[in-house]
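J.: below is the sequence, then the predicted model.
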Amino acid sequence: MTTTRTVLITGTSSGIGLAAAVAAARAGHHVVATMRDTARSGALTEAAAEAGVADRIEVARLDVTDPASVAACLDEVIARHGRLDAVVNNAGAGYVGTVEQDGLDPVRATMEVNFFGVVEVTRAALPHLRAAGGRVVTVTSVGGVIGQPFNEAYCAAKFAVEGFMESLAPVAATVGVHVTVVEPGAVASEFVASQGIDLPALLTAAGPYAPALQAYAERTRAAFDQAQTAEQAAEAIIDALTAEQPPFRVQTSDRARAFVGAKLADLDGSAVQRLTGSWVG
């Protein structure tokens, strides 16, 4: 059994998850860096070695959509370390499309990873986090606050996560567990590239929605030209892990704060509709 704080992070093969794993290890935590396919751990292993924290990061398999995998991973963590002090729910999947054209299957698949996976990991971890007075830190998105064109499934899942965590937070606090959601905006990471989006094919299949999709794609490309790095986004996660009284909601950049602030001040929804409507008009 160890007295070092043990942090489990999901989705660490690339992007924010990889950066958070390295940063958490540099902050002195022992990191259980999980991913669905541990054969993809090379980038993390290399980054950990370069940062001099390889001895504080262990790679473990965890598929957030498989309850048996979640249970097995947590059982191993407790058997090996005797404690779990924090979970960072980072694993996720994007999806670009619209429901009339694509049907319900992509919506269900996106919800399974981005919402139900988060719920399952959190549920399974809570007994151990209660014992440690620990923390749940969940990476959502500005898309969990503002619905974005052609991201219906993704934003629906992230909205659901935000609602779940906002509801859980006061309940978890009664047993000594802090809950925080971290809302990145555009992040320059492999997450975007890994979605395998074929824009010409999407436009061909978009039918009457093609002009709007083209406009959205051009706007989004410009936004990602100004994206923050995964390392910058991960700083907010580390703050949530280490702050004495972490906030419930935190954004990872000034641009993200301004974007989310527009929604939180928009009581009738008209300002957000004007904003996102301009992306596709």
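T.: Arrived safely, thanks for sending.

J.: drop to CA atoms for contacts and neighbour counts, all remaining ones
T.: Will do.

J.: ok, which stretches of the stretch 101-250 of the chain are strands?
T.: Taking DSSP state E, counting those that start in this stretch as the test, the strands found in the stretch 101-250 of the chain are 135-139, 178-183, 187-188, 228-229, 249-251.

J.: okay, those strands in a markdown table with distance to residue 53 next?
T.: Output for those, formatted as a markdown table (distance: least, Cα to Cα, whole Å):
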| stretch | distance to residue 53 |
| --- | --- |
| strand 135-139 | 22 |
| strand 178-183 | 24 |
| strand 187-188 | 23 |
| strand 228-229 | 20 |
| strand 249-251 | 26 |
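
J.: in a markdown table: those strands, plus distance to residue 63 and mean neighbour count.
T.: Formatted as a markdown table, those follow (distance: least, Cα to Cα, whole Å; neighbours: other Cα atoms under 10 Å):
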| stretch | distance to residue 63 | mean neighbour count |
| --- | --- | --- |
| strand 135-139 | 16 | 27 |
| strand 178-183 | 21 | 26 |
| strand 187-188 | 23 | 20 |
| strand 228-229 | 25 | 16 |
| strand 249-251 | 26 | 20 |
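
J.: ok, which of the ones you listed comes nearest residue 280?
T.: Distance to residue 280, taken as Cα to Cα, is lowest for strand 187-188 among these, at 21.3 Å.

J.: try this one side by side with the last:
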Amino acid sequence: MTTTRITLITGTSSGIGLAAAVAVARTGHHVVATMRDTARSGALLAAAGAAGVADRIEVARLDVTDPGSVEACVAGVVARHGRLDAVVNNAGAGYVGTVEQDGLEPVRAAMEVNFFGVVDVTRAALPHLRAVGGRVVTVTSVGGVVGQPFNEAYCAAKFAVEGFMESLAPVAATVGVKVSVVEPGAVASEFVASQGLDIPALLTAAGPYAPALGAYVDRTRAAFDQAQTPEQAAESVVAALTAEHPPFRVQTSERARAFVGAKLADLDGSTVQRLTGGWVG
């Protein structure tokens, strides 16, 4: 069994996952950087080479929505390295729309990736994490605390992840496993570019919701113009993995802290409704 710490990170082909893989490797961990399509590993490998950590990053295939893929990936890591010290649940997918227009399928799809995928990877990893006193770090979102217009499916899944992890944390602690969630706000490149949104088509199809959707898109584009970088967000992932006593909930910026803090102090929901209502009207 190797004595090097082994960290598995999901969703590493771009964004926070890619940045986290490189940043965690810099701390000396051996990173198993997973993605659904390993043909998309070029950007990660280039970044790892530029950072001088290519020898500490191993690309592996993992589709978090496929139970067989989850079992095979986790088992393969333990077979190759003899241990698994940490899991970073980062793989996820956004969705912009509203349920009357779009129906249930987008909600089910968002739950499969953003919730059930996280649960399954965590479940498969826990026996190995127990053996070494390991960690589970899950990248959620400020949208896992604050419900946001036209993000019903995405926020529902992220709320579910936060509830799952908040409930799991004290149980896992009894067997030596630390659990944390990392809550980014706006991160550069994630809104329109990574979701492949066709805004004119969305507005055309939005019917009576078109004015609200247009206002939301304008507001959100402005917010992403001030977004932090994936590398900045990844610093919080590293902190959750390396702190001796990591907190359960970590926001990745002052803006994210203020946003989440407003919700956690909002006992009757009126503050959030005034805030997010302004985004659509």
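T.: Yep, that arrived. What you see is a predicted model; the values in this text were computed from it and never measured.

J.: TM-score of the superposed pair?
T.: With the length set by TM-score structural alignment, normalised by the length of structure 1, the two chains reach a TM-score of 0.99; 281 aligned residues with a Cα RMSD of 0.7 Å.

J.: circling back: mind checking which of the strands of the stretch 101-250 of structure 1 is nearest residue 75 of structure 1?
T.: strand 135-139 (17.7 Å).

J.: tell me how far the ends of stretch 28-37 of structure 1 are from each other?
T.: End-to-end distance of stretch 28-37 of structure 1 (Cα to Cα, to the nearest Å): 26 Å.

J.: that stretch: how far from the chain's middle?
T.: 15 Å (Cα atoms, centre = their mean, to the nearest Å).

J.: what does it rub up against?
T.: Contact with stretch 28-37 of structure 1 is made by 4-13, 21, 24-25, 41, 56-64, 77, 91, as judged by Cα atoms under 8 Å, 6 or more residues apart in numbering.

J.: off-centre distance for the lengthiest helix in structure 1?
T.: Ranked by residue count under DSSP state H, the longest helix found in structure 1 is helix 152-173. Taking Cα atoms, centre = their mean, one finds helix 152-173 of structure 1 lying 12 Å from the centre of the chain it belongs to.

J.: break down the stretch 151-281 of structure 2 into its helices, ranges please.
T.: 152-173, 192-195, 199-205, 210-225, 230-242, 254-264, 270-277 (DSSP state H, counting those that start in this stretch).

J.: so which of those helices is nearest residue 17 of structure 2?
T.: Of all those, helix 230-242 sits nearest to residue 17 of structure 2, with 7.7 Å by Cα to Cα.

J.: average gap between the closest one and structure 1?
T.: Once fitted to structure 1, helix 230-242 of structure 2 is off its aligned match by 0.2 Å on average (mean Cα distance after the TM-score superposition for structure 1).

J.: residues of that helix that come out buried?
T.: Across helix 230-242 of structure 2, burial judged by 16 or more other Cα atoms under 10 Å covers 230-241.

J.: ditto for stretch 241-260 of structure 1
T.: Neighbour-count burial for stretch 241-260 of structure 1, counted by 16+ other Cα under 10 Å, picks out 241, 246, 248-253, 255-257, 259-260.

J.: in JSON lines, list those along with distance to residue 273 of structure 1.
T.: Below are these laid out as JSON lines (distance: Cα to Cα, whole Å):
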{"residue": "241", "distance to residue 273 of structure 1": "35"}
{"residue": "246", "distance to residue 273 of structure 1": "31"}
{"residue": "248", "distance to residue 273 of structure 1": "26"}
{"residue": "249", "distance to residue 273 of structure 1": "23"}
{"residue": "250", "distance to residue 273 of structure 1": "23"}
{"residue": "251", "distance to residue 273 of structure 1": "21"}
{"residue": "252", "distance to residue 273 of structure 1": "23"}
{"residue": "253", "distance to residue 273 of structure 1": "22"}
{"residue": "255", "distance to residue 273 of structure 1": "18"}
{"residue": "256", "distance to residue 273 of structure 1": "17"}
{"residue": "257", "distance to residue 273 of structure 1": "18"}
{"residue": "259", "distance to residue 273 of structure 1": "13"}
{"residue": "260", "distance to residue 273 of structure 1": "14"}
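
J.: so which of the residues you listed is the closest to residue 274 of structure 1?
T.: Minimum distance to residue 274 of structure 1 across those is 13.1 Å, recorded for residue 259 (Cα to Cα).

J.: roughly how far does that closest one sit from residue 5 of structure 1?
T.: Counting by Cα to Cα - residue 259 of structure 1 and residue 5 of structure 1 are separated by 34 Å.

J.: what's near enough to touch residue 112 of structure 2?
T.: Shown in contact with residue 112 of structure 2 (Cα under 8 Å, 6+ apart): residue 65.

J.: ah, wrong one, I meant residue 11 of structure 1
T.: Contact analysis of residue 11 of structure 1 by Cα under 8 Å, 6+ apart lists 17-18, 33-36, 89-92.

J.: again, but for residue 23 of structure 1
T.: Each residue near residue 23 of structure 1 by Cα under 8 Å, 6+ apart is listed here: 234-235, 238.

J.: so it: helix, strand or coil?
T.: Using DSSP: H, G, I helix; E, B strand; the rest coil, the secondary structure recorded for residue 23 of structure 1 is helix.

J.: ditto for residue 58 of structure 2
T.: strand.

J.: wait, which of the strands of the stretch 101-250 of structure 1 is closest to residue 96 of structure 1?
T.: Among those, the nearest to residue 96 of structure 1 by Cα to Cα is strand 187-188 (16.4 Å).

J.: quick one: residues in contact with that closest one.
T.: Counting by Cα under 8 Å, 6+ apart, 15, 224, 227-230, 233 sit against strand 187-188 of structure 1.

J.: swap in 6 Å and give it another go.
T.: The contact list for strand 187-188 of structure 1 (Cα atoms under 6 Å, 6 or more residues apart in numbering) reads 227-229.

J.: how about stretch 263-281 of structure 2?
T.: Contacts for stretch 263-281 of structure 2 (Cα under 6 Å, 6+ apart): 212, 215-216.
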